[in-house]
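Q: here is my input; please provide its structure:
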Amino acid sequence: MKKLTKQQWQWIFYDWANSGYGIVVVTAVLPVYFKAVAKNAGLSAANSTAYWGYANSFGTLIVSVLAPLLGALADYPHAKKRWLNIFTGLGIALTFALALVPTGQWLWLLVIYIGSLIGYSGGNLFYDSFLTDVANDKQMDRVSSYGYGMGYLGGVLAFIIFLAAQLSHGFNGLLDSYGVAKFSFLLAAVWWIIFAWPLMCHGKQVYSVAATANPLKDSLRRLKLTIQHLNNYRQLVWFLVAYFFYIDGVDTIFTMATVIGTDLGIKTTDLMLVLLVVQLIAFPFSILYGWLANKISTRYTIMMGIIIYLGICLYALNLHSLRDFWILAILVGTSQGGIQALSRSYFGRLVPKDESSEFYGFYNILGKFSAILGPVIVGIVTQWTGKSTVGAASLSILFLIGLIFFMTMPLRKEKN
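A: Got it, this is the predicted structure:
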């Protein structure tokens, strides 16, 4: 097996770079910090939770709606790196700015967070589309899997540095609790810029559409033509429908896990440890999925991942203790990175290479909007049955639908 190229490692480490933001800022620190700041400012717990939800939805919605147009604009010569740098720079600058917000200004904290989330999500769109430039069809599975694997590892290492500050009580009293939170924002920003810098400086766009005097007008025209001629991309559209359902299940299980664990009476410290271990397990298993795709085909490996998630949903019915929760978490860790990595590379082989950013825009939309259906299903079934474990098990319908669409998808010869 050939060694990964320098360009591929530069691409892979972008995932390592922004994973610090994902786990430290978005998942672990800022939600708790915002709640504390809002409480001290006199905001009720219900309102602060609602505003936090609105902020996440608004930031995600902006990028999702604009994704195909932004992608189309990035498909012109030398444009992809420029757009990657714009959004990455925005995300890094505003993550740094989070540490500068006075502790009483909860509204400014939300506004700046929304901007950083737009930078993060937009940067990921162009990062994903760069996969077609750094790897050929035979290399995509391996490179994409390494990206996800190294992303999990990078996020864990950044999180451990934050934990060191937290558990040492702000490095033996140098920082108060607010200071530790602000340190985590600075850490995420510095982590991001250091490891993203190689791709931001040296990323090479191999494929592009012809240059034009009016990129915006031409991008809108191309976007309209793509939508009008979707019938020409039957396999691609079929895959996106399957992806919409099964990735919704993947995302929902991860986002609802802590709530379900809390319902089981599991302590917060145990939940944090589980989160860390899941990330660590996801690192080697993401790479293993890339290896399996090379051995048995990408299609069959994705199907295997969907079936494993079906089993995870059914196992949720037997959740009664911390030990059961650990088993479920380990199973999730074995497959969450791999199925996402191979979905990205499988899609990369289906898209026209010179229009990859535009098509990854549609991929981005479905990946984001799919996160709506799963939590609603879990909520309704949980309220109906009174058991969150049954609510989690109900997600099996999403994986079943996704599997059926994926298995019945019209195929062309797979370049594996």
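Q: for the rest of this, base every contact and every neighbour count on C-alpha atoms.
A: OK.
Q: for Leu163, give its distance to Tyr76.
A: Computed as C-alpha to C-alpha, to the nearest Å, the Leu163 to Tyr76 distance reads 43 Å.
Q: okay, these two: which has more neighbours?
A: Just comparing Leu163 and Tyr76: by other C-alpha atoms under 10 Å the higher neighbour count belongs to Tyr76, 21 against 16.
Q: who's in contact with the more buried one?
A: Ser208, Val209, Ala210, Ala211, Pro215 (C-alpha atoms under 8 Å, 6 or more residues apart in numbering).
Q: can you name every helix or strand that the helix or strand harbouring Thr255 contacts?
A: Per DSSP states H and E: Thr255 is located in helix 234-263. Judged by 3 or more C-alpha pairs under 8 Å, 6 or more residues apart in numbering; DSSP states H and E, helix 234-263 is in contact with helix 268-296, helix 322-350, helix 356-369, helix 373-385, helix 388-393, helix 396-407.
Q: one more, please, to line up against the first structure:
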Amino acid sequence: MSAQTTDQAEPGAEDGRTAAAAAAARKREQHGWYFYDFACSVYSTSVLTVFLGPYLTAVAKAAADADGYVHPLGIPVRAGSYFAYSVSASVIVAVLIMPLAGALADRSGRKKPLLAAAAYTGAAATTGMFFLGGERYLLGGLLLIVANAALSVSMVLYNAYLPQISTPDERDTVSSRGWAFGYTSGAFVLVLNLVVYQGHDAFGLSEGAAVRICLASAGLWWGAFAVIPLRRLRDRAVVREAGPALSGWKQLVATLKDMRRYPLTLSFLLAYLIYNDGVQTVISQASVYGSEELGLEQSTLIVAVLLVQVLAVAGALGMGRLAARYGSQRTILGSLAAWGLTLAVGYFLPARTPVWFFALAAMIGLVLGGSQALSRSLFSHLVPAGKEAEYFSAYEMSDRGLSWVGPLVFGITYQVTGSYRDAIISLVVFFALGFVLLARVPVRRAVEAAGNPVPERI
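A: Take a look at the predicted model:
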């Protein structure tokens, strides 16, 4: 009798051990996945947000003619707009590459080698920024284009792992923790950058040399910590029939045609495309606004961005908890309202008053991480199984890809008006329109239409 009982209990025990092993393996991958945010977010923070905008603008001004224009490829460009236009150009390059990379990853099932190639291309280009100096604005623009495009491609592949390494109910938490890891590393490296920049005389460095060391250090950090996710993440077997690889534009068209079968997913993507364009433009242009319009010192900008990083960790985790209670959609809508208010406050900031700029940075930090993390996790519920990388290539074009409109609007507004205040307030329309479009998406029906289980709260 006892032997019979033991035999009957064994399948359940085996199932329990199997489930526990699967959960442990999933946690291991999740922890590795977090570290790609930890690796690459330093680029977004130290390079794109703090140092490169003002530095490349200064290099372009040094190379400008008497009227304040540089002439890349013979095109007259106001030196103050060169950085914004370079960001836009990097996005257009990314648009050509991301759909092809996403489709190739889905068809081959080999995300990891593609992630490694993109990560180390971006890290190398960022490290190469050490050689910017004098009037090398063309080199600066080229390295920015390569690094930004490589980051975009790597994020397609990185984000595509999210639905594979987490259950539906885990995704808001996992996505938020990834962003928190990224902001933590960004804050830590920014402290080191602040020490180097502020103490450049003590280190026997010029101010420009200190900036170039800070830029290059981001590339070294990116490459070093990318090793962790590349060791822990694993490729999955392909779950759909392989098809021919297409060119970037043809693959984008094919992906969008396929997404027409899921119009609610497409509706969410359109809303995200618009409001995230505003987010990405604020991130990339805030330091230029602070230095050129408000007359703030570089050290002030570093401290302000450091404040953003610290509060963004709390914001990402806090908004993750709000999403667990109120749902992702409502929480994102609240963050978009806060973004619009933040830009309105930024328009009226007095010049040369760091305390008010710090207050603005605090507002940005509290909504930045959460709005991005929850958007990523919400979209992961809307992706049909087996098309993760392909669909996330379209998502990434909204995240870093089609975000060329905002910088272009910012640059044109400044070129026409000569005022960065007018340029910054022009971005409010992105958040207002994105709010309206997102509010109209029935997310529960969208998840069901994609063939995925609906979480208890979304």
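Q: if we can go back for a sec, want to throw the helices and strands packed on helix 234-263 of the first structure into TSV with distance to Gly203 of the first structure and mean neighbour count?
A: Formatted as TSV, these follow (distance: least, C-alpha to C-alpha, whole Å; neighbours: other C-alpha atoms under 10 Å):
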stretch	distance to Gly203 of the first structure	mean neighbour count
helix 268-296	23	19
helix 322-350	17	22
helix 356-369	14	24
helix 373-385	36	17
helix 388-393	41	24
helix 396-407	33	20
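Q: pretty sure Val37 of the first structure is touching Val101, no?
A: No: taking contacts as C-alpha atoms under 8 Å, Val37 of the first structure lies outside contact range of Val101: 10.7 Å.
Q: quick one, which of those two is more surrounded?
A: Neighbour count, other C-alpha under 10 Å: between Val37 of the first structure and Val101, Val37 has more, with 20 against 15.
Q: ok, now how distant is Tyr55 of the second structure from Leu48 of the second structure?
A: Distance check for Tyr55 of the second structure against Leu48 of the second structure: by C-alpha to C-alpha, it reads 11 Å.
Q: picking that back up, and in the second structure, which of the contacts of Tyr76 of the first structure remain?
A: Here is what carries over to the second structure from the contacts of Tyr76 of the first structure, by both residues aligned by TM-score structural alignment, their matches' C-alpha atoms under 8 Å: Ser208, Ala210, Ala211.
Q: out of those, which end up buried?
A: By neighbour count, with 16 or more other C-alpha atoms under 10 Å, these hold Ser208 as buried.
Q: name the nearest of the kept ones among the contacts of Tyr76 of the first structure relative to Asn18 of the first structure.
A: Of all those, Ser208 has the smallest distance to Asn18 of the first structure: 25.6 Å, by C-alpha to C-alpha.
Q: what does that closest one align to in the second structure?
A: Aligned counterpart of Ser208 of the first structure in the second structure: Val238 (TM-score structural alignment).
Q: again, but for Trp197 of the first structure
A: Under the alignment by TM-score structural alignment, Trp197 of the first structure pairs with Val227 in the second structure.
Q: next: Lys138 of the first structure.
A: For Lys138 of the first structure, the aligned position in the second structure is occupied by Asp169, per TM-score structural alignment.
Q: which one is its match nearest to, not counting chain neighbours?
A: Residue nearest to Asp169 of the second structure in three dimensions, not counting chain neighbours: Pro455, with 5.7 Å by C-alpha to C-alpha, 6 or more residues apart in numbering.
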